[in-house]
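Novice: What would the 3D arrangement of this be:
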Amino acid sequence: MTDTSSTRPAGGEARAPRRSPLHRLMRYLPLIAPVLLWTVPCWVLLYTGQHWPLPVTLAGTVLLAACLVCMPLAMARGHGRRRQDRAAILGDTLLGTGWVLFTWSVLLGVLLRLALTVAGVGGSQDRARVVTWAVLGVSAALLAWGYAEARRVPRVRRLDVELPRLGAGLDGLRVVLITDTHYGPLDRARWSARVCERVNTLEADLVCHTGDIADGTAGQRRAQAAPLGTVRATRARVYVTGNHEYYSEAQGWVDLMDELGWEPLRNRHLLLERGGDTLVVAGVDDVTAESSGLAGHRAHLAGALDGADPGLPVLLLAHQPKFVDRAAAAGIDLQLSGHTHGGQIWPFHHLVRLDQPALAGLSRHGARTLLYTSRGTGFWGPPFRVFASSEITLLVLRSSHPSTSS
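Specialist: Next comes the predicted model:
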């Protein structure tokens, strides 16, 4: 499902984006998710034939019930009007822990129990206790590994991308993509500096940030974002807004990125020239911008391309992969996006695929348009990445007819 060769009809740019199945589901998640995330593990770990001593059963039940109550309360205080970072850290950590426990309680509660029964291992109580310890062991291991994965500096993913319309003079152009840094309640200023140091080792011609810089306002997260000002590129550093900017005073982030030396491509483009050939580098606001009510913010592809020679190749920055429908209709050569995090914590990627046409990597849409979707450089909310590693991406653009000297 990540490599779709056809696209849905492009809608008018003035219309608000149509609500996807995931968006409709998300309206009910705050009500049902906490109950499912904690009652299912409670049932599987304590009440499916284990016959634990009463104090163990009571202690486990109280602990999981406390998580059920604390998680939504902490998230509301952390991400609501009060924006209390400590509460956000607690709520986000419980959310990730609950998701992992829920997932493996379901999988091992069914599959492992079935395998043990078929193999004739022990009695029903023995099998139930094996399942409990397996769920706890696997969950603890994945959470520890996922935390380390989320907090490390991402590995560099390098790939060559051939663009048939790219002139020979631009063959070998080095484009670095970072996205979804999500600076937030956990102070990651040192991590941010190390990410920027790694980007600088790649000797990029163009560095792109496709949004979701942070969770919080520019004033709140300035120290974490400040290292972005040290990023080097021989040609340009460009940025477009993500949906999370519109939860946190988006114009403040646009202004800060401008101050740090990045060029915000808000429905506009610049020309990158080398060796007698030209590439149009365009950007659009996130598709949620118009519904934010912030004056002047909306995703407007026609405005981004206004004045550009239609015969030139176009590299488009758009935060969400779903914008590729409009990009393909306009004949864009390559769109760079983030937003999906590759699912971040398996198997959440199945829900992401309900909302987006691609999860990660390079995919083709229509006759000309390529889409590269990054798994993201940071993480949102729960400080875990499970089977969805972060990345800094180096895309080397290739011409179909490179010059002999390049």
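Novice: CA only for contacts and neighbour counts going forward, please
Specialist: Will do.
Novice: Next, work out how far apart residue 191 and residue 182 are.
Specialist: 12 Å (C-alpha to C-alpha, to the nearest Å).
Novice: what about the two, which has more around it?
Specialist: residue 182 (25 against 18; other C-alpha atoms under 10 Å).
Novice: who's in contact with the closest residue to that one other than its chain neighbours?
Specialist: Spatial nearest neighbour of residue 182, excluding adjacent residues (C-alpha to C-alpha, 6 or more residues apart in numbering): residue 214 at 3.8 Å. Listed by C-alpha atoms under 8 Å, 6 or more residues apart in numbering, the contact partners of residue 214 are 180, 181, 182, 183, 184, 221, 244, 245.
Novice: One more, please, to line up against the first structure:
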Amino acid sequence: MPIPPRLLIFFGVLSLLVVSSHIYLYRRLVRDTSRHLLWRRVGLVLWSVLGATLVTARPLSALLPSGVTAVLSQFSWYWMGVATYLLLTVMTVGGVRGIADWIARRRAAPAAVPAPVSEERRELLARAGAGVALAATGGFSGYGMWRAFHPPVVNEVAVKLPGLPRALDGFTIVQLSDIHVGPLIQRRFMDELVARTNALKGDLVCITGDLVDGSVEELGPAAAALRELRSRHGTFFCTGNHEYLSGDLEWCEALPRMGVTVLRNRYVRVGDAGASFDLVGVDDWAAARSGFAQRQYDLTAATAGRDPSRASVLLAHQPAGWREQAQKAGMGLQLSGHTHGGQFFPFTRVVAAVWEHDAGFFREGDHSLYVSRGTGFWGPPLRVAAPPEIVKVTLLAG
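Specialist: This next block holds a predicted model:
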């Protein structure tokens, strides 16, 4: 399958950022902290290897044995997390030093000539700054990794759903999203997640996309834990953008064998003849831009033939179409994910600035939206100021 141009551009930009950031870190943490030639040579080799690991881990996965690539991939994700916080803290320390120097110069007498700073003092200050940065990085990344692998928090929300029959008042949906089964999230994580989900005793379980980061062949055994999910009305799934990179057709064939009903631009009736509501599922909002125009978000097709007066819940991976599509189609509640709530600070603030509906519960008139921060994580195993979550939604009759 050809690689989409957008993905090539993304990896090209990412590679440029990786190389430039590792050069910067080498200068601040190695070159500036000592003039010793051996120290600088060892540091140059180390930072070159670390940078190359991030750039080459994915391409090498197609050439090396699976056992080797698994270790390389895991190491690269861990190092990406540490390197991100290391870069941020080193830049912050450098910025604080620059501001302090500027204030000192402003306070000096106008005619005074600043005394030259000795090389020994420069190295001392550089070492002190490096120590502070390393300590802060250890704190942030250590906590973030612990939080990423720690059991997700359970957030409960009650939603008034227009048209919901009184007999279904109190119906519960347990939402899982953005689990990202892959190099770091494996069967043990999934077994614990399934056990915690079952303990909530939901009437229905839904997975709103980005379940996997890899093929059925390599991740099927870990994802098979989903067979043990228990609820009165079953488990339902809609695709996320990562499914397209992992083989969406293959996964949508495999998931029903694991007891998961796949909703690709269609709806099902949940309940019985006496009381029911419509559960609608759509493909990912960005599928067309990713080169999958034949398998893209189509709410019109998903709701064809349904009675618009009936209560409805929409499963859509991204919250992007809530106002433009879901509200106009009369969807009472949309459950989404995708944003991860930014996953870790300071990207939590970036996502909040970019996405109008970044995480949590939103309501406009009779229409509600819940955006999950995700149950797992993607990329660096970090969760800082955006803990993973399982969402328990209680539907209330209007």
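Novice: Sticking with residue 14 of the second structure, tell me its helix or strand.
Specialist: helix 5-26 (DSSP states H and E).
Novice: just residue 63 of the first structure next, same as before
Specialist: Assigned by DSSP H and E, residue 63 of the first structure falls in helix 54-79.
Novice: Just give me how far that helix sits from the chain centre.
Specialist: 28 Å (C-alpha atoms, centre = their mean, to the nearest Å).
Novice: One more: stretch 156-170 of the first structure?
Specialist: Counting by C-alpha atoms, centre = their mean, stretch 156-170 of the first structure is centred 24 Å from the centre of its parent chain.
Novice: How about stretch 328-346 of the first structure?
Specialist: Offset of stretch 328-346 of the first structure from its chain centre (C-alpha atoms, centre = their mean): 10 Å.
Novice: and the helix ranked longest in the second structure, what does it pack onto?
Specialist: Taking DSSP state H as the criterion, the second structure has its longest helix at helix 66-107. Contacts defined by 3 or more C-alpha pairs under 8 Å, 6 or more residues apart in numbering; DSSP states H and E place helix 66-107 of the second structure against helix 5-26, helix 37-60, helix 119-149.
Novice: With distance to residue 360 of the second structure as added columns, please give these in JSON lines.
Specialist: Compiled in JSON lines, those are given as follows (distance: least, C-alpha to C-alpha, whole Å):
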{"stretch": "helix 5-26", "distance to residue 360 of the second structure": "28"}
{"stretch": "helix 37-60", "distance to residue 360 of the second structure": "32"}
{"stretch": "helix 119-149", "distance to residue 360 of the second structure": "18"}
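Novice: most packed of the ones you listed?
Specialist: helix 119-149 (a mean of 17; mean count of other C-alpha atoms under 10 Å).
Novice: what's the matching range in the first structure for the following helix or strand past that helix?
Specialist: Moving toward the C-terminus from helix 119-149 of the second structure, the next helix or strand (DSSP H and E) is strand 153-161. With TM-score structural alignment applied, strand 153-161 of the second structure matches the range 155-163 in the first structure.
Novice: which residues are contacting the matching stretch?
Specialist: By C-alpha under 8 Å, 6+ apart, the surrounding residues in contact with stretch 155-163 of the first structure are 313, 333-334, 390-400.
Novice: can you rerun that using 7 Å?
Specialist: 333, 391, 392, 393, 394, 395, 396, 397, 398, 399, 400 (C-alpha atoms under 7 Å, 6 or more residues apart in numbering).
Novice: next one: it to chain centre, how far?
Specialist: Here stretch 155-163 of the first structure is found 18 Å from its chain centre; the criterion is C-alpha atoms, centre = their mean.
Novice: what comes up buried for it?
Specialist: Of all the residues in stretch 155-163 of the first structure, those buried under the rule 16 or more other C-alpha atoms under 10 Å are 156, 161, 162, 163.
Novice: average gap between it and the second structure?
Specialist: Superposing on the second structure and averaging over aligned pairs (mean C-alpha distance after the TM-score superposition for the first structure), stretch 155-163 of the first structure comes out at 2.0 Å.
Novice: how about the nearest residue to residue 241 of the first structure, chain neighbours excluded?
Specialist: Per C-alpha to C-alpha, 6+ apart, closest to residue 241 of the first structure is residue 211, 4.5 Å.
Novice: which residue in the second structure lines up with the one you found?
Specialist: So, by TM-score structural alignment, residue 211 of the first structure is matched to residue 209.
Novice: List the contacts of that match.
Specialist: Counted by C-alpha under 7 Å, 6+ apart, residue 209 of the second structure has contacts 177, 178, 237, 238, 239, 240, 317.
Novice: What is the nearest of those to residue 148 of the second structure?
Specialist: When these are compared for distance to residue 148 of the second structure (C-alpha to C-alpha), residue 178 wins out at 12.6 Å.
Novice: That closest one pairs with which position in the first structure?
Specialist: In the first structure, residue 178 of the second structure lands on residue 180 (TM-score structural alignment).
Novice: count of neighbours near its match?
Specialist: When neighbours are counted by other C-alpha under 10 Å, residue 180 of the first structure registers 28.
Novice: pretty sure it is touching residue 377, no?
Specialist: Yes. With contact defined as C-alpha atoms under 7 Å, residue 180 of the first structure counts as touching residue 377 (5.8 Å).
Novice: What is the helix or strand where residue 174 of the second structure lies packed up against?
Specialist: Taking DSSP H and E as the criterion, residue 174 of the second structure maps to strand 171-176. Strand 171-176 of the second structure is packed against strand 204-208, strand 389-397, with contacts defined by 3 or more C-alpha pairs under 7 Å, 6 or more residues apart in numbering; DSSP states H and E.
Novice: Relative to the first structure, what is the average displacement of the shortest one?
Specialist: Going back to what we said before, that points to strand 204-208 of the second structure. Counting by mean C-alpha distance after the TM-score superposition for the first structure, strand 204-208 of the second structure comes out at 0.6 Å.
Novice: List the residues that contact the aligned partner of residue 26 of the second structure in the first structure.
Specialist: Taking TM-score structural alignment, residue 26 of the second structure has residue 42 as its aligned residue in the first structure. Residues counted as contacts of residue 42 of the first structure (C-alpha under 7 Å, 6+ apart) are 61, 64.
Novice: let's go with 8 Å and repeat that
Specialist: Contact analysis of residue 42 of the first structure by C-alpha under 8 Å, 6+ apart lists 60, 61, 64.
Novice: out of those residues, which ones does the second structure keep as well?
Specialist: Mapping the contacts of residue 42 of the first structure onto the second structure (both residues aligned by TM-score structural alignment, their matches' C-alpha atoms under 8 Å) leaves 60, 61, 64 still in contact.
Novice: quick one: the second one and residue 275 of the first structure, what's the gap?
Specialist: Going from residue 61 of the first structure to residue 275 of the first structure by C-alpha to C-alpha gives 68 Å.
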